[in-house]
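In: model the following, please.
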Amino acid sequence: MSLSQNFSIVHPEHFFISGLKDSPYSTYFYIFLFIIYFISVIGNSIVLLIIALHRSLHSPMYIAVFNLALADIGESNALIPNMIKLFFSGSQYISYNACLANMFFVSFFITVQTYTLVVLAFDRFIAICLPLRYNAIVNNKFMAIVFSVIWVFNSCMVTMTTSLITRLSFCKSNVIESWYCDYGRLMMMPCNDSSIQKIAAYVIEAFFFVAPPFIIILSYMGIFLALCKITTWEGRFKALKTCVSHLLVVGSFFLPIISNIIASPAANNRFIGGTLALTLPPMLNPIIYVLTTAKIKDLIRKMLDNRSAPIRANVSK
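Out: Sure, this is the predicted structure:
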């Protein structure tokens, strides 16, 4: 305990993550989460390796895809293993410091994901609306600077909001009605004033979850106007085709969140919907980019052919 403004700030030794403790199907759900985690890590690792090892993919757009895959792996590792550990260990208690660390890393990687999607939207906007100036505006140095700023700025913002939690006193309850150490849920639990923390939460929500989709929508409005100026349907389709993977990734990221907001308020449904809203996008993103990007598909096909060639040669002997 520490003294501040004539009252003691109570930091509990542990928090209790309630999760799906009352659901009869929770075991199957956590097994499903493990499958999601496995596919997410393997899929994003493959995307990282392909982009890193092939110089033909060392371009601005694929630097952004590389950053997205890195954030996806980070979020999956920050969220799912801890959930599975808490459930299968038979104890859903997490220490105070571990809870803050969990909150920091989950929040950090999710915010990195959101602004990576914004950068990808900007990349497509410049490529379609200003094709002659694309190489002058968007290059590898530009992307390196942008993502350095995103990682540093996001880490500072999330550090600030996490540190504000240490000013809250949890003297009434230590039960977090969520599937991880959720900043929003923790703000509803303290017995002292949390107005500063709530203001910070609103700022973070506006900056990371309201502004990004708004910017992406504006980008695609500009892209749509540029497509209308293309005289041939073939040209429009060719330009729009370059946006397919990004649009699918944006949909996989924001649609589950929106669906969870308007879904049933039942506790178990909210838990399942909220969990899938955070865990499905990192699994779907590498699948989307592999299936919709010709360059990545061709490189994977060549890698498989090169590996199978010695086997075919040995068999023929």
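In: when you work out contacts or count neighbours from here on, use the C-alpha atoms and nothing else.
Out: OK.
In: quick check: closest non-adjacent residue to residue 74.
Out: Counting by CA to CA, 6 or more residues apart in numbering, the nearest residue to residue 74 once its immediate chain neighbours are dropped is residue 109, at 6.2 Å.
In: how close does that neighbour get to residue 76?
Out: Computed as CA to CA, to the nearest Å, the residue 109 to residue 76 distance reads 9 Å.
In: spit out the residues that contact those two alike.
Out: Shared contacts of residue 109 and residue 76, defined by CA atoms under 8 Å, 6 or more residues apart in numbering, are absent.
In: distance from the helix or strand hosting residue 154 to the middle of the chain?
Out: Using DSSP states H and E, residue 154 maps to helix 140-165. On the basis of CA atoms, centre = their mean, to the nearest Å, helix 140-165 sits 14 Å off its chain's mean C-alpha point.
In: who are the packing partners of it?
Out: If you count contacts as 3 or more CA pairs under 8 Å, 6 or more residues apart in numbering; DSSP states H and E, helix 140-165 packs onto helix 60-88, helix 96-129, helix 183-187, helix 195-205.
In: residue 251: which of those is closest?
Out: Nearest of the helices and strands packed on helix 140-165 to residue 251, taken as CA to CA: helix 96-129 at 10.5 Å.
In: packing partners of that closest one?
Out: Looks like helix 96-129 contacts strand 14-17, helix 60-88, helix 140-165, helix 211-229, helix 244-262 (3+ CA pairs under 8 Å, 6+ apart).
In: let's see this one next, to set against the first:
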Amino acid sequence: MDLFNSALGKNITFVRPDYFIISGLTGIPHVNYYYAFLFAIYVVSVVGNVCVMVVIILDHRLRTPKYVAVFSLAINDLCGNCALVPKILDTFLFNHNRISYNECLAYMFFCFVFLAMQSLNLVAMSIDRLIAIADPLHYHVRVTFKFMFSLVASFWLYIVLMVMVATGLLTRLSFCESIVIKSYFCDHGPIYRIACNDVLPSRVMGGLCPVLSLWIPLIFILASYGYISYTLSKMSVAQERIKAMKTCSGHLSLVAINYIPIIFIYLFATNIHPNVRIITVSVHPNGRMINSTLTHSIPSLLNPIIYCLKTEEVLTVIKCLYKRFTSNQKRIQM
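Out: Next up is the predicted model:
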């Protein structure tokens, strides 16, 4: 932290507040209905992702390299929703809008780690599908448990280091005028904008992080599916193409669920993301914040549902586990 703070200079009075005030989502009519909806999303998301994790752990058929990324995605969705939604409800439903300086930075760190890791989990899954279709004969040799675990672990380390740098740069900022964060959580952009010293490093990092954690992964995923489409077009047997396409349908659904709302926000609602301004549209700030909270929470709700419905292996395992559970219950009753 001293390294970051040294950039302040000797002639600037450094002011670090005891707390911040989160001011988003205020003055909305019947807002309690929205909080109830958000809480329902949170509960279903937790149950769904825990079920996916339990199913993968319990059945040996799913303890394969392919499901390392799926398990990582479930952990990410579970932890991401747990980091974001309960604090939102506590802040606005119970009017606890004050948050200490250190707690705010920790809150921001965990939220951004889990939000940013979504895309890289999808990258890991796309790499699995790319090798499976483009080089099926060597798939089991190249895609091992060690390979997938190392890939996913390196992605987690990459995201943690990136967000750590972004968070660390905020500790060099002085807040001598305002302590009000105009967002629904301790957001990076609204925090550095209320600082009264040089914010250029934080501004640069704020613009760089979305590129590194959202857009480059999306470009890689699209490129991989471009190559997959090219490979499928060279298959002479239609049934093989259909079978290969089915193995990608679950992953493509996850990509669509995660990226379509984000793209919509970036293109059609200025300032939803604090670091990007593309088109100026007149949207009420509360509307932008509600859209953003849903964009961050709904994918973690739909990911386990869509993936289970789109993956025959998971459906088969769930049916087997359910039959095993019901048969055990009948034995106990007898």
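In: next, count neighbours for residue 101 of structure 1.
Out: 16 (other CA atoms under 10 Å).
In: what lines up with it in structure 2?
Out: Matched by TM-score structural alignment, residue 101 of structure 1 corresponds to residue 106 in structure 2.
In: cool, residue 9 of structure 1 as well?
Out: Residue 9 of structure 1 maps onto residue 14 in structure 2, by TM-score structural alignment.
In: how about the secondary structure of that match?
Out: coil (DSSP: H, G, I helix; E, B strand; the rest coil).
In: the nearest residue to it once chain neighbours are set aside in helix, strand or coil?
Out: Excluding the flanking residues, the one nearest residue 14 of structure 2 by CA to CA, 6+ apart is residue 174, at 5.2 Å. With three-state DSSP as the basis, residue 174 of structure 2 sits in coil.
In: if we can go back for a sec, so the residue nearest to residue 74 of structure 1 touches residue 68, yeah?
Out: No: counting by CA atoms under 8 Å, residue 109 of structure 1 stays clear of residue 68, with 9.4 Å between them.
In: the more surrounded of these two?
Out: The neighbour count for residue 109 of structure 1 versus residue 68, taken as other CA under 10 Å, is higher for residue 68 (26 against 23).
In: now which residue in structure 2 aligns to that one?
Out: Aligned partner of residue 68 of structure 1 by TM-score structural alignment: residue 73.
In: OK, contacts around its match?
Out: Each residue near residue 73 of structure 2 by CA under 8 Å, 6+ apart is listed here: 118, 121, 122.
In: same question for residue 140 of structure 1.
Out: Contacts of residue 140 of structure 1 (CA under 8 Å, 6+ apart): 58, 59, 60, 63.
In: shared with structure 2, which of these?
Out: Checking those against structure 2 (both residues aligned by TM-score structural alignment, their matches' CA atoms under 8 Å), the contacts still present are 59, 60, 63.
In: generate a ChimeraX selection restricted to the buried subset of the residues you listed.
Out: A single ChimeraX command selects the buried members of these (16 or more other CA atoms under 10 Å):
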select :60,63
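In: out of the kept ones among the contacts of residue 140 of structure 1, flag the one nearest to residue 138 of structure 1.
Out: residue 60 (6.6 Å).
In: could you report the separation of that closest one from residue 72 of structure 1?
Out: For residue 60 of structure 1 relative to residue 72 of structure 1 (CA to CA), the value is 19 Å.
In: give the contact list for the residue nearest the centre of structure 2.
Out: Closest residue to the average C-alpha location of structure 2: residue 115 at 2.9 Å, with CA atoms, centre = their mean. By CA under 8 Å, 6+ apart, the contact list for residue 115 of structure 2 reads 80, 296.
In: what's it aligned with over in structure 1?
Out: Checking TM-score structural alignment: residue 115 of structure 2 goes with residue 110.
In: picking that back up, closest one of the contacts of residue 73 of structure 2 to residue 147 of structure 2?
Out: Of the contacts of residue 73 of structure 2, the one sitting nearest to residue 147 of structure 2 (CA to CA) turns out to be residue 121, at 14.1 Å.
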